[in-house]
Every structure is written in C-alpha cells, then in structure tokens.
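*Asks:* have a look at this prediction, sequence included:
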Amino acid sequence: MLSAEEIAKTAVAASSVLRPVSNEARVSALKRIYSTLIANKASILEANKLDLENAEKNNIAGPLIKRLDLSKSDKFDAMCQGVLDVAELPDPIGKVTFASKLDDGLDLYRITCPIGVLLVIFESRPEVIANITALAIKSGNAVILKGGKESLKTFTEVSKLIREALSETEIPSGAVQLIESRQDVADLLKQDQYIDLVVPRGSNELVRNIKENTKIPVLGHADGLCSAYINGDADVDMAVRIVLDSKTNYVAACNAIEGLLIQKGSAMVKILPAIAKALLEAGVTLKVTSEIAEALKTAGVSDDKKIVPAEDKDFETEFLSLVIAITAVDDVDAAIRHINAHSSKHTDVIVTSSKDTAERFMSGVDSAGVYWNASTRFADGFRYGFGTEVGISTSKIHARGPVGLEGLTCYQYQLRGTGQVAGDYMGAGGKKEFKHEKIDL
C-alpha cells in the first residue's frame, strides 16, 4: 500500500503528464471511461447492492441510503451520461482572459490552466466519483478521491474500471486515485507540498475539521440550509409549486429547502394555508412558530402529528427529510436578515410579483445562489449547463456555487518578448516607457 506522500507524488507526476495533453485526447479518454462504465453496469450495480445491504444492516439513515442507491430511477445512466456531457463541453484550458502590449514585441497574456492536484472528499453518493473524474480530466487536473465508507465497494469498482479505461489512453492511470480510510485523509492533508486544493463535500463538521487540519487551500461545501421567502404579493399557485418542488423533489439533496419564511399580513391568510396543505399532502412535517400555528388554526388547517412546534435550532438544521421549519417575518428586509443569520449561504429563493422586491432580496442575501420565482432545486451543475459539478461551494474565494470546469482552473501569465530586459525600462534603471496597450481578444 502506498503512503500518503507516495500517493501525492503519483498524482503530481500524473498531473505533469496530463497538463499539456490536448483537449482531443482528454475527450477521447472520457469517452473510453463512458463506454467502460456502460459495459460493466452489472458489476457496478452488484457492488452497489452490497453497499446497500451493509448500510441497512448498520442502520444508516434513510436519506443517506437513498443517496447511495445507484439502481433507482436513471441514476446509473445519468452518471454515465454526465461523463459524456463534460467531454462535450468547451475546453477550459488555454483560454486567453487578458492581453496587453507592454511594448513593441513584448506581449503579456493571462491564460487559463489546470490547478494541478485535487483532493476531493465526499460522502455516500457513488455517482460522484464519475462526475469528479470527468471534471478533473477535462480540466487537466489529477485527482485523489475519498468517498464515504457506506459506498466503498461501489467506489472501488468504479475506480478500478476508470483506471482500466485510462490505461488505454494518453492519460496516466495515476491521474485518478482512490483512498479508503480517514487516516489516509489525515495524512494527505499534510501533503501541502504536492496537493493544490482540497474539496470537502459534507457536513459543516467535516469542512471545519479539514480547514483546521491542513495548510492546503480548501474549497468548502457544507450544509445546504436553503430557504424560501414568500412575499405578500406572490401568486398563490406559483408559491405552492415552487415550495413543494424545492422541498419534496429530492429531500436528501443539499439544494432542498429546509426553511420557509412567510410575510406577515395577507400572505398568512391567502398563501400560507395553500402551501401548508400541499406540504401536508406530500407527507411533510411542519415545524412552526406559534404565530404560524395560530394562522393555520384560523384557516382550518390542522394535523396534530404533522404540525408541531418549532425550536430555534430547527432554523439551523439540514433535515434532509420530509420536514420543514416555518416562521413569519415582517417584510423582505427581515427575510434577508433571517437568511443571512441562519443559512449556510447555499441557495435561497423569493417568490414575489414585484421586481423591485426581488432585486432587493437578490442583492441583499449573501448566498451562492439567489433565485426569483424558481425552485432551489435548479442549484446544480448539470442544470446550469456545467455538465456536472465537483460540488457546490459556499466559499467566496476562487469559486462559488456549483463548481464545474471553470472552478477547477486557475491562470498563468505568459510574456512573449523579443529579447527585452527590465533594466531598459523605467522603474528598473532604464528610460524606456511601457505602452500598456490592450490587445483585442
């Protein structure tokens, strides 16, 4: 078994080979991975079945088991299609984002390039390994992957197949490595000489622990504490559809809403009851403040088992289940204050017919995604057209929101001269002046 340093060095070596590889070669490698995964669907699902059986034996929470299951719906096919989708995206490497003529025959360019070596730590979703592998290879990065122990057999099988596929391409197999234990993670977090970026996908506790135990830059994706605010002028049917979709479309997703804010006044009378009825019919438990409880009682909406008192902590809890916390606020400014104080800065939505109110909300809420009259479930790299995503970043530096190819690149400055030396120019002892003329891209 390789040590953490050996794993990191292997990734660096692979990164050096991968960095100059053409987009055509990277695309060809991704298509090879796609065909290999499709051809081995049976073995992948068999490994996934074993993970599911172990999860049930170990009493893993229902939402986590749902995330783990690759056999449901079209998850396996979507995982494979995601690899092709990324392959077909424009090449993110080698793009000129700035160009300036410093002097005749001395031109400066800022050009996108790979970050280098990524360490990505995620939880039980087994499709993530294919998604992140595709993004890493397309963006020219080597990646070290650590999945949750719940899906180890699935990760191991998919990783083996990916490396087999890469062995038949220009991409070195060392560009994708899988680690299994927490100790491996702890040891790799010390390899700041070799690893360029850590991307943790999981709880606030996980992200915080990683930040406290590494010198490597961390692109954090923590809890998805998303909220919906319903303004008094919102269309009732629209509000019901958006809240219902945001909460129940996929309750285990980080972009599902966990909090609902209702403007005091007419919305409590004409909109809240309709939303509450729809949520109750969908099996959602409503954790409500006393003011919301009274409004529902007045409207004749009752359910002793499904409408329960809310506690303060409920507005800072990612339920990942059919549960939602509901409170009333005075206006859009109060909604902004509440969300900024309690959210994880993931994605939040306002439902209103007023453009001015919506613009105030979207400029005031400090989250990676802020929506007007649309479900929070749109917060996703695939839906944004990124092909897939390495995660949804709640950080503010480098990349924010769904992190696709662009978030896995940085840039370098390339200066192309004809023999000039700094000593000829002002500021370094010479008399020549710089022209600093923009070069059209």
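*Replies:* Looks like it came in fine. Numbering: from 1, shown residues only.

*Asks:* okay, CA-based contacts and neighbour counts for the rest of this
*Replies:* Fine.

*Asks:* how near is Val370 to Glu359?
*Replies:* Going from Val370 to Glu359 by CA to CA, to the nearest Å gives 10 Å.

*Asks:* scratch that, Pro92 is what I was asking about
*Replies:* The value you get for Pro92 to Glu359, if CA to CA is used, is 31 Å.

*Asks:* try Thr298
*Replies:* Following CA to CA, the distance that separates Thr298 from Glu359 is 33 Å.

*Asks:* still on that earlier bit, out of Pro92 and Glu359, which sits in the busier spot?
*Replies:* Legend: neighbour count by other CA atoms under 10 Å for Pro92 and Glu359, higher for Pro92 (19 against 14).

*Asks:* ok, second structure coming up, stack it against the first:
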Amino acid sequence: MASNPAEAIALNARRAFEASQLVAPSERDIALTAIRTALSEKRDEVLAANKADMDAARPLVEAGKLSASLFSRLDLGKKGKYDSMLQGITDVAALPLPTGQVTFAKELGPGLALHRVTCPVGVLLVIFEARPEVVVNIAALAIKSGNAAILKGGKESTLTATLLSKIIADALAKTQIPSTFVQTVSTRSEISGLLAQDKYIDLVMPRGGNELVMSIKNQTRIPVMGHADGICAVYLDKSADENKAIRVAVESKIDYMAACNAAETLLVNESLVNTLWPKVANALAAVDVSLRCDAVTLAAIKGQPAEAKAQAAAAADFDTEFLGPEIAVKVVPSVGDAIKHINEHSSHHTDSIVTEDETSMSAWARGLDSANCFINASTRFADGTRYGLGTEVGISTGKTHARGPVGLDGLVIYKYVLRSEKTDGSLIADHEKGQGYTHTDLARDQPPF
C-alpha cells in the first residue's frame, strides 16, 4: 500500500506498466486509434480549455512573470497545431513496434541460444513547460513503446493538460491498456514526491529551460535524460554559397524563435567578413533581428542597413539562449576554430555549417560534439516529426542511450534472453568443463519467445 499520494501515482503507473506487458502489442495501436478519435471529437472542448489557460496567462506576461516564449508555446489553436497533434498520433501508430526486436543473436553451444531483445524502459516521468500538446505526443510514444508515463506540465497549461489527460484515460478505459497507463499531475509538491519514487519510476525526462532541468537533476536519484539549453549555432565557412548562407541563417533564427533548435549564434569565417557577412547581416536585420557583434563583424557593417540593428556583443552573449530576435555574431579563422567555439559554448543541441568544401563537411561531422550536426541545412530540422520519428518525447543532448530527438527508439532498452532446448537443461559445467562454447551467430529475424 502506498504511504503518500505521490507513491500511489507511481505505484499505479508501475502496476499499469507490468499489466500492459502481458497484453498483445497490437492492442497498442488500437489504443492510439481510440485516443485520436476521442481527441478529434473533443476538439472544441479542448480549445476552450486552452483559451482559458491563455487568458489566465496573458496578465502574467504583461506583468513580466511569464516569458513571451513560454506564452507562445501555450497556444494550441494556432498554425494548425491541433491537427498536427492528431496527425502525430497517426504517425506514431504507423511506425513499426520498437519492442521485441532482436539486436544480437548467438548460439553459445548446441541447444543454447542467447538473444538480445528490445523492451520498454518502464515508467517515465516527463516534466515540461507550457506546451499542452506534449501530453498527447508523449502519451502516443509511451503507449506505442510500451512505457507507462506520468506527466507534469507547467501551471500555465493546467486546464488543457488535465482535460487532455482525462480524454486519454477515458479512451484507454475502453481498450486492454490500463487507464492509469498515462497519468498527469498538476502541483509542484506532487513532483517533489514523485522524484523520490526511484523504486517505481525508471527515467525522468524534463522538457524546459536550464533552471527546470538542473532543478530536477538536483532533486532525484532517478536517471534524467534531456537537455538544458538550446544554444545552437550556424557557421558560414569560407566556401559558403551566398544564397544558401542567407537562407539557412535567416530561417534558423526566425522560423520559430522560442524553439530550442533556433540559432542563437552566427560564426563567420574571417575571409567573408567584408563580402558575404554584410549581405547576411542585412538579411537578418530586414526581418528585425538584432545583431550582437564582435568588434570585427560590427566594423564590417558600418554604413550598411544592418548597422541600425547592431551593437557590440558581450562575452555572455555567446552563452545565451535568447529565444527571441537577437543573435550573437563572431568571426573565426577556420572550421576548426568554429568547432572549438561551439564545443565550448553551445549546448550540444544542433549546429549547422554552410560550406561547399567536402573537407570542411567531414571535419564538421567528425569534430562537432553535438547531438545534431547539419550541413547546409536549417537548424530547425532538429525535430522528431521532421526526422520521421512520428513525434518526439524530447531532445537529448546527453551521452545516454538516446541522443537528439527522442522518438520510439529512444524509449526502449533491451534484455538478454537465454533459452536452452536441451532435454536436461544447460549448466556452465557442460561448457566450461566439457564441450566449450561455439559462439556461432544466429539469424535475428525472430525473438526467442
């Protein structure tokens, strides 16, 4: 029996997870279809709850108590976001099951076979800020991958997240997946209690700013996977094509400035300071981006239209996630120096080089210590949906089993299954004192159960 509410939530999630492992995997897609149907039918109700959340949050923005970027992420009714949320469920359902896949198979000896088989992590605790659609994204990924999930959104999205969770639970109750397979909590005290439930919770995934992620890491013994900042860079190499440079730099910055994959730093090869750089600067200024320039790049745009949007950079600007219409600019002498700067100052999230030089491309892909290393492409491609992962539970910049956009593959681990078909079973004495080991590779097309 649970001794407190947080333990009860975690215990229910563990029991739901364990029960679900004995349900046919095909039932997961049936559950996803049921959830999509229910959310489609309840669209007006959800959007009404979302509007109420936004109306309550707007005064906080005006009072400076909530950032404009978080407020922007709260809106579920703009840019077809609701339809995208529903499509994400369909996309996840269409993906192959990530569990039950054999990644290693070997005969240890006659009649004795060892298989490494993918399996769910277990119970996930996902903590996120503002974006209510994350409830649905993570629920879909959790169900498809066989992981139970406990979700905590920002207080700004409480009404929306609570309603989405209820719709999901009601839909699950009509399937063979337990209704407590996906749960939400709404208070900070519940999170503090859940972070102590390392007996039942297997992985914590925070989605938010540096303050949130570091706070979570300091409060729990449960493994944490995620990213703290989105300090992403675009580097214009000496062979950069002008059209590519302008297109990639501008979109990386302005497409969605509140996103963690928006560019915050622009590095310019010293050979381009008086040629390409002023053109890129003018293009950025034309879309109202402020330029925080080092001395060299600032001097190079004197008399240009971009000068009106430029100012001298402070050292801290190259370690800042602006999440708005500002970008830090610095000149570097080579691709190696660009890589060195990014490895030291970036958040190891997503960084892009604009170049026509194959040697520079190779150096970038090999030397950059980032989860996403792009060549001649906008940093905004770093996204689970755009990668074809269906959707994502978050971005990981760590060095755990999953890195970059974390989709289904990032939510599974593996177990070793050893099966003996000998009539008298298998003992190590049979091999170490007798016939030895064969260690013969086996086909990986079928799991051993």
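*Replies:* Yes, it's here. Treat the numbers as computed from the prediction; the structure is a model and nothing was measured.

*Asks:* ok, which stretches of the stretch 251-400 of structure 2 are helices?
*Replies:* Ranges of helices in the stretch 251-400 of structure 2, per DSSP state H, counting those that start in this stretch, are 276-286, 295-300, 335-345, 358-367.

*Asks:* out of these, which one sits most buried?
*Replies:* helix 276-286 (a mean of 21; mean count of other CA atoms under 10 Å).

*Asks:* that older thread, ok, which of the helices of the stretch 251-400 of structure 2 comes nearest Asp29 of structure 2?
*Replies:* Taking CA to CA, helix 358-367 is the member of these nearest to Asp29 of structure 2, at 36.9 Å.

*Asks:* average offset between the closest one and structure 1?
*Replies:* Superposed on structure 1, helix 358-367 of structure 2 shows a mean distance to its aligned partners of 0.9 Å (mean CA distance after the TM-score superposition for structure 1).

*Asks:* returning to what we had before: which of the helices of the stretch 251-400 of structure 2 sits closest to Ala315 of structure 2?
*Replies:* With CA to CA as the criterion, Ala315 of structure 2 lies closest to helix 335-345 of the helices of the stretch 251-400 of structure 2, at 10.6 Å.

*Asks:* which part of structure 1 matches the closest one?
*Replies:* Counting by TM-score structural alignment, helix 335-345 of structure 2 lines up with residues 332-342 of structure 1.

*Asks:* ok, Ala161 of structure 2 to Asp409 of structure 2 distance?
*Replies:* Taking CA to CA, one finds Ala161 of structure 2 at 25 Å from Asp409 of structure 2.

*Asks:* give me the more crowded residue out of those two.
*Replies:* Higher neighbour count among Ala161 of structure 2 and Asp409: Ala161, with 30 against 18, using other CA under 10 Å.

*Asks:* helix, strand or coil for that one?
*Replies:* Classification of Ala161 of structure 2 by DSSP: H, G, I helix; E, B strand; the rest coil places it in helix.

*Asks:* and it, what's its match in structure 1?
*Replies:* By TM-score structural alignment, Ala161 of structure 2 lines up with Phe155 in structure 1.

*Asks:* what sits against the closest residue to its match other than its chain neighbours?
*Replies:* Once flanking residues are discounted, Phe155 of structure 1 sits nearest to Pro126: 6.1 Å by CA to CA, 6 or more residues apart in numbering. Neighbouring residues of Pro126 of structure 1 by CA atoms under 8 Å, 6 or more residues apart in numbering: 68, 70, 147, 151, 154-155.

*Asks:* 7 Å - rerun?
*Replies:* Contact analysis of Pro126 of structure 1 by CA atoms under 7 Å, 6 or more residues apart in numbering lists 68, 151, 154-155.

*Asks:* could you dump the residues you listed into CSV with distance to Leu119 of structure 1 added?
*Replies:* Output for the contacts of Pro126 of structure 1, formatted as CSV (distance: CA to CA, whole Å):
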residue, distance to Leu119 of structure 1
Leu68, 21
Ser151, 18
Thr154, 19
Phe155, 15
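
*Asks:* show me which of those residues is closest to Leu18 of structure 1.
*Replies:* Nearest to Leu18 of structure 1 among the contacts of Pro126 of structure 1, counting by CA to CA, is Phe155 at 22.8 Å.

*Asks:* against Ala130 of structure 1, how distant is that closest one?
*Replies:* To Ala130 of structure 1, Phe155 of structure 1 is 9 Å away according to CA to CA.

*Asks:* same check on Ala368 of structure 1?
*Replies:* Remark: distance between Ala368 of structure 1 and Ala130 of structure 1 (CA to CA) = 24 Å.

*Asks:* settle it for me: which of the two has more neighbours?
*Replies:* Neighbour tally, Ala368 of structure 1 and Ala130, criterion other CA under 10 Å: the higher count belongs to Ala130, 24 against 20.

*Asks:* counterpart of the more buried one in structure 2?
*Replies:* In structure 2, Ala130 of structure 1 lines up with Val136, judged by TM-score structural alignment.

*Asks:* which parts of the stretch 101-250 of structure 1 are helices?
*Replies:* Counting by DSSP H, counting those that start in this stretch, the helices of the stretch 101-250 of structure 1 are 128-138, 152-166, 182-188, 204-212, 236-248.

*Asks:* buried set for the shortest one?
*Replies:* Neighbour-count burial for helix 182-188 of structure 1 flags 185, 188 (criterion: 16 or more other CA atoms under 10 Å).

*Asks:* what does that helix correspond to over in structure 2?
*Replies:* So helix 182-188 of structure 1 sits over residues 188-194 in structure 2, by TM-score structural alignment.

*Asks:* what's that stretch in contact with?
*Replies:* Stretch 188-194 of structure 2 is contacted from outside by 6-7, 10, using CA under 7 Å, 6+ apart.

*Asks:* equivalent analysis for stretch 239-246 of structure 2, please.
*Replies:* By CA under 7 Å, 6+ apart, the list of residues contacting stretch 239-246 of structure 2 reads 236, 276, 280, 283, 354-357, 376.
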